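Peer 1: need a structure here:
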Amino acid sequence: MFTGIVQATCEVVAINKKDGLNTLEIAMEPELREGLITGASVANNGVCLTVTRIADDRVFFDVMEETLSVTNLAELQVGSLMNIERSLTFGSEIGGHILSGHIHTQARICGVSNTAEHFNIELNVDEKWMNYILYKGFVGVNGCSLTVGKTTKDTFMLHLIPETLKLTNLDRASVGDKLNIEIDSQTQAIVDTVERVLAQRGIT
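Peer 2: Model (predicted):
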């Protein structure tokens, strides 16, 4: 489990491509590697990946074909920066909202407004997911727990504060980029339950 509070952006230093999977080598600072062991879970751009090896200043992750097909990890290049969060530990402060690291879909950036007063990103996503992306609700975007701004039938807005831009890779966002989306599980459960009950009662 994760909180959506990104701890660092870390560079992809190598990508070893094999049939059915890619092995990512991510450079991590000593503080982020402290206590990290093989088999541990780490969120990479919001995707829960298992540590397969630790060597010197880098950590290795295997990404299966299924994960590559549904996330933006397939588009990584050497030099890309990843949002990294270690898994939640007992007694940790939860500053965001609970994320599982299981990506539901991707959203494409359709607008970026960067001025002296604000940094806004508009994202386009398949309409079916907008049932769970609600104004002032929470959504996981590349592993960041963020509050949803204005919504339409297939878009939603993010208003990013300087601290978020400093700690994450969202300051590099540009039109056409794809971002990993994890919807809030509680919102999904409530919406699906209400829709099922209404359908059973013949209410549309």
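
Peer 1: contacts and neighbour counts: CA atoms only from here.
Peer 2: Fine.

Peer 1: flag every buried residue along the helix ranked longest in the chain.
Peer 2: Taking DSSP state H as the criterion, the chain has its longest helix at helix 185-200. In terms of neighbour count (16 or more other C-alpha atoms under 10 Å), helix 185-200 has its buried residues at Thr187.

Peer 1: report all helices and strands that that helix contacts.
Peer 2: Contacts defined by 3 or more C-alpha pairs under 8 Å, 6 or more residues apart in numbering; DSSP states H and E place helix 185-200 against no helix or strand at all.

Peer 1: now the second one, please; I'll put the structures next to each other:
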Amino acid sequence: MFTGIIEEIGTIKSIKKGATSANLAIAANQIFSDLKLGDSVATNGVCLTVTKISGNIFYADIMNETLSKSNLGNFHTGSLVNLERAMPADGRFGGHIVSGHIDGVGKICSITKDDIAIWYKISADKAIMRYVVAKGSIAIDGISLTVAAVERNDFAVSIIPHTLSQTTLKNKRIGDTVNLENDIIGKYIEKFLSTPRGITKDFLLQNEF
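Peer 2: Predicted coordinates for the structure are as follows:
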């Protein structure tokens, strides 16, 4: 589990592509203080497993399913990525619950300056927009952000200078794609409500609510 609070920006050093998969080598600094083989690292919001560590570079395999749901397949040597290690049990929960399982890709359709803030409007398909609510949470390239406005086919977030300086959003341009992960709570609620029995008084009592 992650919080969406980015630790640092990494650099893709190499990409080895298979028929429907890829292996990334990513250089970083801060995350190596306790990084081990098998650990999870959110890379632009995508949960990747560390398969090899060499100096300040870690390696991770990407399956076809991940490539099809995210924008990692569009990256190249030298691309910058947001990095966050999995949350420690004794850590502070500074963002929101982020699983690192991307729901899909959105596209930046406008970038507007508002005094010290920058507004990003992002378009997404209906499967993603159904879970986007005003003042709710969403992870954009792994960054925990608050939804400031919602329209039928897009939503907007307002970015403070600190977030901009610490993430790859500062390098994004109109037309660029971003990985999106909806707030998992909304998906769980929908699943419960869609069960044949629904949420009834008997159901709650049987489950000790």
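
Peer 1: helices along structure 2, start to end?
Peer 2: Under DSSP H, structure 2 gives helices at 64-69, 126-129, 161-166, 184-193, 201-206.

Peer 1: possible to save the ones you listed as CSV with distance to Tyr120 of structure 2?
Peer 2: Shown next, in CSV, are these (distance: least, C-alpha to C-alpha, whole Å):
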stretch, distance to Tyr120 of structure 2
helix 64-69, 21
helix 126-129, 15
helix 161-166, 11
helix 184-193, 22
helix 201-206, 41
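
Peer 1: which of the ones you listed sits closest to Asp154 of structure 2?
Peer 2: For the helices of structure 2, proximity to Asp154 of structure 2 was assessed by C-alpha to C-alpha; helix 126-129 is nearest, at 7.2 Å.

Peer 1: what is that closest one packed up against?
Peer 2: Packing partners of helix 126-129 of structure 2 (3+ C-alpha pairs under 8 Å, 6+ apart): none among the helices and strands.

Peer 1: how about 10 Å then?
Peer 2: strand 104-114, strand 154-159, strand 177-182 (3 or more C-alpha pairs under 10 Å, 6 or more residues apart in numbering; DSSP states H and E).

Peer 1: tell me the average deviation of the last one from structure 1 after fitting.
Peer 2: Per the superposition on structure 1, strand 177-182 of structure 2 and its aligned residues are separated by 0.6 Å on average (mean C-alpha distance after the TM-score superposition for structure 1).

Peer 1: helices and strands around that strand, which ones?
Peer 2: Using 3+ C-alpha pairs under 10 Å, 6+ apart, strand 177-182 of structure 2 is in contact with strand 46-54, strand 104-114, strand 117-123, helix 126-129, strand 137-140, strand 143-150.

Peer 1: quick one: the third one aligns where in structure 1?
Peer 2: Applying TM-score structural alignment, one finds that strand 117-123 of structure 2 aligns to the residue range 118-124 of structure 1.

Peer 1: next: the fifth one.
Peer 2: Counterpart in structure 1 of strand 137-140 of structure 2, with TM-score structural alignment as the criterion, is residues 138-141.

Peer 1: tell me roughly how far the matching stretch lies from structure 2 on average.
Peer 2: Stretch 138-141 of structure 1 sits 0.5 Å off on average (mean C-alpha distance after the TM-score superposition for structure 1).
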